[in-house]
Every structure is written in C-alpha cells, then in structure tokens.
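> have a look at this fold, sequence not included:
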C-alpha cells in the first residue's frame, strides 16, 4: 500500500472563492496557452507543401512534428520547474511567449531540414515554461473542489490552438498560394508555407501584453514553513508514493502518445486518402477542433466534479473517454466515405482531451504546493518526450517501413493506436485501483 501524500490543509490554505479575478487569470493563461499551440501545431497543416518543397520523407516530417520540438521542450522542463517554484510565474510565461514567437518566425525563414529542425527546437525550448507555470498558477488560484473544472477549461487551450492553427493556417496558406502577399516586404519572396509561419509567429508578440492584466496569486501553504524544494525532495516524495506517480505518468504519457500521434497526421491522412487540399482540411478540421473538444471538456469537467463530490474516482470517466477515443482513432483510416471519416474524427476530438484534465487534477491532489512546479515539470517531461516526441515518429516509421500504398499512413496510425490505446486502458484501470486504496487509507 502506498503512503498517502499530505493533503492541503484547510486551516493553512483556506478555500479561495474563484471569482472574477480567478476567471480573468484563467482566461489570460488560456489565451496565451492557446497561441502557443497555434505556433506548435500549424506545421501539421503544412506537411504536404513542406515535403514537396524540401523533398522530405514521412520519417523526417515525423522528426519535425514531434521529436525536434519534444526533445528540447522536455530538456527545458526541469529548469523551468525550478524557476516556477521560485520566481514570478506570469513573468516567466511572458519571456517564453516572446521567444517562441520569434522562433516560429525563424521556422518561416528555413530553407532546409536542418534549419527547420533548429527552429522547431527553439519553439520547444521556449514553450516549456507555459504548461508547468499554468498548472501551478491554477493550483494556487482555485480551491480543490473547483479544480477539475478549471483544469478542464485549461485543457481546451491545446484544442482551441490546434483549431485556430488549422483555420488560420488554412486561410493564410490559401491567401499566400493566391499571391495575396506577393507585394508585401519579406513575405513576397517566400513560399506560401513560409508566409504562414512568419505571420503566425509575428502575431504572438502583442498577445504577451495580456499577461500584465492579471496578478500573480499567492502560493498556497500545504506544509507549514515549507519553502521551494529541490528535485531531491521531489524525488523523495515520488518514492514515498511511488505507485501513484508511476501509474499516473504511464497513463498520461500513453494517452499523450495516442493523442499527439494521431493529431499530427490527421490533416495529411485526410489529404492523401480523400484528395482534400490543405485549406479544405483546415476549414473542416479546424471547426471540429474549435467546437467539439470544448463541449467534451466542459461536460467532462462537470462529470469529474460530480464524481469527486461523491467520493468516486475521476478515472471512471477518464477510462471510458479514452476507450471511446481509441475506437474512433482506429476507425478513421478505415472509414468507407469521407463523411464517416469526419464523424470518427469528431468523436475522437470530443473525448481525447479527457486524460489532460484527469491527470492534472490527480496530480494536484497528490502533490504539495511547494513541489508543484517541479513535479509538473517531471510529469510533462514524460508526456512530451515520449508522448509528443515518439507518437508522430512511431506512426511515420510504421508507415514508411511496414506498409505501402495510399493507405500506408492510415494503417500505421491504426497500428499505433491499438497497441498504445490498450496499454493505456490497462494502466488506467490499475491507477484507479491504487487511488481508491490510497483514499481509503487517508
């Protein structure tokens, strides 16, 4: 039996009403977090034109979509967690936003695989601060009974960002392809995909100013006299509650691999199997990303708060949602019509983000406030290095090495989804059992 970690003391950390200031904080974080995903995900819509222009294979595109970003994102996670537990989190996010916007512009000027790889690495390096800082800010600003809803709102940012990346990216790509920017300085000499990256990067600079509209919330005190700790104390806390953290990291990492691996290739899959142009894919898929994940996450947040209030496990919903998402992902490449493909994609989008809110809420439950920044950094390290880094890469390798023809990418995606999805479900069931025993001991 694992030893229960210390819970938040209500006398030391009284519940704070999540009023207007809290919603403004959450909204500003959400907007900046959303734009970080536009910078991160717009490349998925540009796979086909970049491949044609630079002569790249699926495997090399997999490196650009996943590994180049995820490796450097993950390497910076640990020092980012250290800084987040000690310094102003709002300021750290602002610095990161300026740098990742600049690095997206660098990607736009790339003329080779190596240059694009370096630009993507820079985006990953600078975006490493946004997630752990956001987790820490919400933990301190929101009382425990409302956290599932707050983290569910935050979990909409990746999907809103992905939606806007597809919608905005598709519109900009169409405009650039039609010569709308041919008379503009700098952009006139660029390929259409380069114009998209430069414009998206430049638009991120003014959004940074929103961070100065909110105040840094006071840090909660869960352990009297606790000060920001080093990673040694974090490791000791993890060892004392080992099975919870091992299973939680395994569950969310496998879910991230499934989610990022499928999302990275869906635009290219729709183009190859059904002959749709990138702007066409961007319009339809962008609207689906914009509408369905928020509905699923809003509903999931209320369901999880309802389960928490009744002493039930969040994983009752999390496991069900992950199974539905798995079935939908496997169905996408085998859909007999383009309409049924879109239906399967919509089902996937409505349920795929549940692991994010479930994992973040459980992490906040079992981690003291003074360890939250570094613990979140370790939590995200696994998700991003393995989940985001390997997910797109595994799909590409399966497609290039084991399958042939126009459906090779779809078969690679389905193979990855079946293996990873089943493992994630089994780990989720084990995590639910451990958490229920932990609660009974506590």
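Structure's in. What do you need? Being a predicted model, the structure only gives us computed values, none of them experimental.
> contacts and neighbour counts: CA atoms only from here.
Will do.
> can you give the distance of the helix or strand harbouring residue 294 from its chain's centre?
Assigning secondary structure by DSSP states H and E places residue 294 in helix 278-309. Put simply, helix 278-309 sits 13 Å off its chain's centre (C-alpha atoms, centre = their mean, to the nearest Å).
> which residues of the stretch 251-400 of the chain fall in helices?
Using DSSP state H, counting those that start in this stretch, the helices of the stretch 251-400 of the chain run over 278-309, 315-331, 338-351, 354-366, 372-382, 389-402.
> got the angle between the first one and helix 338-351?
Taking axes from the mean of the first three to the mean of the last three C-alpha atoms, to 10 degrees, one finds helix 278-309 and helix 338-351 inclined to each other by 40 degrees.
> same for the helix holding residue 294, what does it pack against?
helix 147-177, helix 242-274, helix 315-331, helix 338-351, helix 354-366 (3 or more C-alpha pairs under 8 Å, 6 or more residues apart in numbering; DSSP states H and E).
> among those, which is nearest residue 87?
Taking C-alpha to C-alpha, helix 354-366 is the member of these nearest to residue 87, at 19.7 Å.
> secondary structure class for the residue of the chain most remote from its centre?
Among residues of the chain, the one most distant from the C-alpha centroid is residue 183; the distance is 36.5 Å, by C-alpha atoms, centre = their mean. Under DSSP: H, G, I helix; E, B strand; the rest coil, residue 183 falls in the coil class.
> below is an additional structure, to be compared with the one above:
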C-alpha cells in the first residue's frame, strides 16, 4: 500500500437504526434550501433583465461567476475545517450566511449590487457539501453510501423545483400586489420581493439542525500518516491521480450540464413558448419535481448495485449512462416546438443528467480515506463548481449574444453545449474505471 493511502479504523456505532437516515434527510433539506436560494434567480431573469437593463452575458455572470468566486476561494479552507471542527455547527453558520445574502439580492438595484449579493450566497453555500459528505460517509457504510448521497443530491433538484414553483407563486402574488413594501426599505419590485421571501425558510432550518443533528465521534486514525489536512489529502490525490482526474472530469461534465440547463430552462420557455416567468417557473418546477428525484434515486441505487457486484468503478457506468441518455432528450427538447413533446423531453433530460450526480459525489468518497474526505471533497467541489457553474451558464449567454446574436436562439446554444460536454464526460468516465478500482482496493 502506498503510504499516502493509510488504513483507518471505521466507526462502529453510527451506521444502524433510523437516525442516520434522519440525518441524511435533514442534510437533504439543507441542500434543498441551498438550491432554492441559488436558483430563484433563474425564475426572475426576464423581469430582472428588463428592470436593470442587462444582457444575457451579464445574466450568465450572475448565475455562474458571481456565485462561484467566493465559493471556490473558501471551499478548501471550509473543507479542511470539516475534517477538524464540529460539522453541524459549520453547516448551521453557512445556512444563516447564505440566507441573509439571498435576502440582500432582493435589495439590489443594479448589476453590481446584485453581483455582490450573489458572492455572499456562494460564500455561505461553500460550507454545506464538504461537511455534509463527511457526515454521510461517517454515518453510512460503503454499500449504503450511494443511496444516502442520492437522497442528499435529490434535495438539490427538489430545491430547483421549489425555487420555480414556490418562487413562481410568490412572484405572481407580488406582481398582483404591485411589489413588496418593507419598513425602512420602501417598495420593492416583485422580483426583489421574491428573493426576500425565499430567504426565510433557511433561517428556520438552521435552527432545526442546530437542535436535532448530533455530531458523531470522529474516525479513529490507526496510521500516524493519516492526519487530516491539506498536505496529506493532496498527496493522496496526487498518488492516485489516474483515478481522480478522469472521475473529476466526468463529474465536471455532469455538474456543468445540470447547472446550465437549470439556469436557463425558465427563460427558454419564456422566450420560445411565450410564457410568463410565473408560468414557466411552474412548468419547469413541476417537471423537475417528478423527473429529477427519480434520476437521483435511480443513480444512487445503480451506484450501490455496481458496488455490490464488484465493478471496478461503481460510479463510471452510471455517469456514462446518464450523459449519453441526455443527448437524444436534448435534441428533442431543443428542436421541438410542440409544448407536450418539449415537456416530456425536458423530463427525460433531467432524469438522465441527475442519474450521474450521486455517482459523482459518492465516487469521491470511495476514493478517499475518511480523515481526508472534507478536504478532498472541497477541492473536488471547487473544481466542478468553478468550471460547471462558473463557466456553463455564462458561456451559454455569451454564445447566444455573440455567436447567434439572437435571444430566441437560446435553444441552439443549449443544444451545442450538451452535445459537446456529454460526449466528453462519458469518455472520461469510462477511462477512469481501471485506476478507480485499483485505488478502492488499496483503501480496503
């Protein structure tokens, strides 16, 4: 065994009974709330664009770059903290911070002020996933981890759905009322008031987590080389880079497509099917509510099934199936002008893309010793977030603005993105299999 891949003593007291699943459900709720606050912007992009007079490229920057800058900067330090401090408290602080930043998005009156508020949302949300993954990997054994992670990732898709359906209902109500009036603030536009309302559930959830989630005892280290910290974690990843690099590349493809499609779906229906933002939000949210959880849960089940069967990489075949399945669904979604056909294709697209999400996250846990999971997960998240969220939505906006020079060609920009990225990601996933299996065996 390579010295950077130490044997660790697993905890024996936290993997049975109902409470681990309660923890998984609570963390899934936190993931849901984080995606509500992250994606409510997608719902209000058209009225926001008209009110602030900004371009599609700037909308993409608000969706992607504005969110990821601080997220990426603080992800690794927060991941290291997740290996050393109370993970529950770290999550609670993060929820409070991103909820306040979401409310501040509602007070923005320019591209610059909204961009700054989005930086704050990214800063707070960077605390969640490394700490949550570390908790799940402690509470669940390897043969159940895929399902636990799939429940967590399902929260993300349900959050997108809640942002669209709940946010759409709030937006419609505020449009009917002519905005939202707050003491000492004045009257906000309906899109601004939507941000304020959607920030409130996070504060309630933070209190529930603080009161009911127990921080489990840390894994006992049997090898003195297996110390938590950035240096040992990077040394381990470097020693097993032939497994990590293609797996991370495939995961980037999954995240980029999920986030890009989610960022532009409501605007797609507003522009190409003449819907109002509220109508588009209800449609998109309803489809995601059905299709995406099925994709996440199926992906978790498939990942566990491949793990039990002894596949070299339980993650690679699931990611490949999802990405390749997205291609025909995207072709129909982008090119059909029949609303029923478009909605069915959109559902299949969401199912296919979300199939690979739990496999991506669970795969990183399978490749990483327990004492290093916070740091490695945070580095993984920094990479996939920087590329997937930071590049995907702005690139689609730029293609629409500068290549097609027509807002109504948004469908073609999305189609080009999916065809290229899905093919690349599937190739990388299949290339990871042999080295992935070798690394897993070294950790057993």
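Everything's here; your move. Just so we're clear, the structure is a prediction, and the values are computed from it rather than from any experiment.
> superposed, how do the two chains score by TM?
Superposed pair, TM-score by TM-score structural alignment, normalised by the length of the first structure: 0.94. Supporting alignment: 440 aligned residues with a C-alpha RMSD of 2.1 Å.
> TSV for the helices of the stretch 251-400 of the first structure, including distance to residue 162 of the first structure and mean neighbour count?
Formatted as TSV, the helices of the stretch 251-400 of the first structure follow (distance: least, C-alpha to C-alpha, whole Å; neighbours: other C-alpha atoms under 10 Å):
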stretch	distance to residue 162 of the first structure	mean neighbour count
helix 278-309	7	20
helix 315-331	17	21
helix 338-351	11	20
helix 354-366	15	22
helix 372-382	19	26
helix 389-402	15	23
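> residue 66 of the first structure is nearest to which of the ones you listed?
Short answer: helix 389-402, nearest of the helices of the stretch 251-400 of the first structure by C-alpha to C-alpha, at 4.4 Å.
> what is the helix or strand following the closest one packed up against?
Scanning forward in sequence from helix 389-402 of the first structure by DSSP H and E, the next helix or strand is helix 408-441. Applying 3+ C-alpha pairs under 8 Å, 6+ apart, we find helix 408-441 of the first structure packed against helix 242-274, helix 315-331, helix 389-402.
> how much does the shortest one stray from the second structure?
Spelled out, that is helix 389-402 of the first structure. Compared with the second structure after fitting, helix 389-402 of the first structure deviates on average by 0.6 Å (mean C-alpha distance after the TM-score superposition for the first structure).
> what about the helices in the stretch 51-200 of the first structure?
Going by DSSP H, counting those that start in this stretch, the stretch 51-200 of the first structure shows helices at 58-62, 68-84, 89-108, 113-127, 130-141, 147-177, 192-207.
> could the ones you listed go into TSV alongside distance to residue 5 of the first structure?
As requested, the helices of the stretch 51-200 of the first structure are exported to TSV (distance: least, C-alpha to C-alpha, whole Å):
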stretch	distance to residue 5 of the first structure
helix 58-62	39
helix 68-84	20
helix 89-108	25
helix 113-127	30
helix 130-141	16
helix 147-177	18
helix 192-207	38
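> identify whichever of the ones you listed lies nearest to residue 267 of the first structure.
helix 147-177 (8.8 Å).
> list the buried residues in that closest one.
147-176 (16 or more other C-alpha atoms under 10 Å).
> and the aligned residue in the first structure for residue 106 of the second structure, how many neighbours?
Taking TM-score structural alignment, the alignment pairs residue 106 of the second structure with residue 108 from the first structure. Neighbourhood size, residue 108 of the first structure [other C-alpha atoms under 10 Å]: 24.
> go on, residue 39 of the second structure?
22.
> quick one: residues contacting it.
Neighbouring residues of residue 39 of the second structure by C-alpha atoms under 8 Å, 6 or more residues apart in numbering: 63, 160, 163, 164, 262, 263.
> residue range for stretch 64-72 of the second structure in the first structure?
Going by TM-score structural alignment: stretch 64-72 of the second structure matches residues 66-74.
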